[in-house]
Structures are given as structure tokens and as C-alpha cells.
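A.B. asks: Dropping a prediction and its sequence here:
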Amino acid sequence: MVKIISNNDLSEAKKEKLALLDFSATWCGPCSMLAPVLQELSEELDGKVGVYSIDVDQNPSLAIDYKIMNIPALVLLKDGEKVGMTVGFQPKASLKKFIEEHR
């Protein structure tokens, strides 16, 4: 399940061993295409990777903190620290590989 981040609060995500942060916006076409892919991925990797959705319009401080310039942007956290980032739509297989490379 993809969890929604609100109030610029990443405390839950930072407690995860591995967390994938999806920086997106409702008006973003590629973000809308990526959402169902992330939902599938979150179900497949349940218990291994926490998947979080962050609307950049509602959480501007987080977007600034993680230097998000383009969306969709995916940031991978390991033990609360940023270990990887990728920008743009990607198929599920590519995202799985991105996560595996940083485990």
C-alpha cells in the first residue's frame, strides 16, 4: 500500500529500513501514469520497502529539502538516509532494479 505523506512529515518513512518516496502532483501526467505502477510495486514488496506518496504542492518543504526540480521524482531512503534518486516515469521492472541496486 502506498502511504500518503502530509504536513511535511517524513518521520514514519525515516523509520523504515528502506523507503521509496514518490514526489508528484495531481496535475502531472507522468505522475498519474506512475501511481498504479507504484501501487503494484508496494504490494509486491510489502514488508521489504515502504512506498510513500508526497504531493509537492502540499509538502513544499520536503520538495525543497530533497532538491526536487522535476516530477515525478523517486527518492530511495535506507535507514532514513538518501541513497538514490531517479526522475521521470519508469516501468515496474526498472523501478525494481533501482531498488535492488541500493539495498
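C.D. replies: Thanks, I have it.
A.B. asks: Please count neighbours and contacts with C-alpha atoms only from this point.
C.D. replies: Fine.
A.B. asks: Just list what the helix or strand encompassing L77 packs against, helices and strands only.
C.D. replies: L77 is part of strand 73-78 when elements are defined by DSSP states H and E. Strand 73-78 is packed against strand 18-24, strand 81-87, with contacts defined by 3 or more CA pairs under 8 Å, 6 or more residues apart in numbering; DSSP states H and E.
A.B. asks: quick one, which of those strands is nearest to L62?
C.D. replies: With CA to CA, the closest approach to L62 among the helices and strands packed on strand 73-78 belongs to strand 18-24: 9.0 Å.
A.B. asks: and that closest one, what does it pack onto?
C.D. replies: By 3+ CA pairs under 8 Å, 6+ apart, strand 18-24 packs against strand 50-55, strand 73-78.
A.B. asks: Try it again at 10 Å.
C.D. replies: On a contact count with 3 or more CA pairs under 10 Å, 6 or more residues apart in numbering; DSSP states H and E, strand 18-24 meets strand 2-4, helix 11-15, helix 29-44, strand 50-55, helix 60-65, strand 73-78, strand 81-87, helix 92-101.
A.B. asks: Next up, a structure to set beside the first:
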Amino acid sequence: MSNVQEVTDATFATETKDGLVLVDFWAPWCGPCRMVAPVLDEISEELGEKVKIVKVNVDDNQATSKEFGVMSIPTLIIKKDNEVKETIIGYRPKEELDEAIAKYL
């Protein structure tokens, strides 16, 4: 079962401070964002508790988007123990995302 959850400016810091977290900065009107969503659901189902996947709607949560310098969407950020390890901009196939995440497991 997919465990991808929405976070807001108010909940972002608390929800992403521990462990391995993949943050998806997206918007409902963004085509490539809609393409990456099912890929993230698959990764969430496969990795379960090993990685937490959260989504930040850039239209509704501009403070967090600005804090991370998000200029294009989708932007995916991999954080481990509250430190940004990698930033991926644009749609990527599942295999590329799996490889990126595997480096930090």
C-alpha cells in the first residue's frame, strides 16, 4: 500500500527531519508531476518503511518551495537525517529514482 503523504509549510520540518525522505515538489496542473506520482506510489509500496515519501504542493506551500529554491517542477529532493543529499529536477523513470534512493539506504 502506498504511503505517500501530503505535507504543508506548517508540517514540513517535522515530517522530514528523520531518516530517509523523498520530497516531491509538485502542482496539480503540472503534467510531468502527474506522471511521476504513480512512480512514487510504486517506490513507496516497494520500500515501505525504508523511505518516507512526501508531496509539497508548490502553489499552496510557497515558503517551503522557496526555502529549497524550487524553480521548476517536479523537483524531487532526497533528504537523509534532515540533510539534503540530492536534487532531481524533472520527470525521471522509476529505475533512475530507485538508483538515486538506493545510494542512501
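C.D. replies: Structure received. As the structure is a prediction and not an experimental result, all values here were calculated from the model.
A.B. asks: TM-score for the pair, please.
C.D. replies: Once superposed, the chains reach a TM-score of 0.94 (TM-score structural alignment, normalised by the length of structure 1), with 102 aligned residues with a CA RMSD of 1.0 Å.
A.B. asks: Reformat the helices and strands packed on strand 73-78 of structure 1 as TSV; add distance to S61 of structure 1.
C.D. replies: Formatted as TSV, those follow (distance: least, CA to CA, whole Å):
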stretch	distance to S61 of structure 1
strand 18-24	12
strand 81-87	16
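A.B. asks: Point out the most buried one among the ones you listed.
C.D. replies: strand 18-24 (a mean of 25; mean count of other CA atoms under 10 Å).
A.B. asks: residues in structure 2 aligned with that strand?
C.D. replies: The aligned range for strand 18-24 of structure 1 in structure 2 is 20-26, by TM-score structural alignment.
A.B. asks: re the thing from before, turn the helices and strands packed on strand 18-24 of structure 1 into TSV, columns for distance to D22 of structure 1.
C.D. replies: Listed next are those as TSV, based on distance: least, CA to CA, whole Å:
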stretch	distance to D22 of structure 1
strand 2-4	9
helix 11-15	12
helix 29-44	8
strand 50-55	5
helix 60-65	11
strand 73-78	5
strand 81-87	10
helix 92-101	12
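A.B. asks: related to what we said a few turns ago, the strand holding L77 of structure 1: average distance to aligned residues in structure 2?
C.D. replies: Following superposition, strand 73-78 of structure 1 is found to deviate from structure 2 by 0.4 Å on average (mean CA distance after the TM-score superposition for structure 1).
A.B. asks: quick one: buried residues of stretch 86-104 of structure 2?
C.D. replies: Buried residues in stretch 86-104 of structure 2, counting neighbours by 16 or more other CA atoms under 10 Å, are found at 88, 91, 97, 100-101.
A.B. asks: what's the farthest-apart pair in those residues?
C.D. replies: That would be Y91 and I101, which, of those, are the farthest apart (CA to CA) at 15.1 Å.
A.B. asks: one step back: now the strand holding L77 of structure 1: how far from the chain's centre is it?
C.D. replies: 6 Å (CA atoms, centre = their mean, to the nearest Å).
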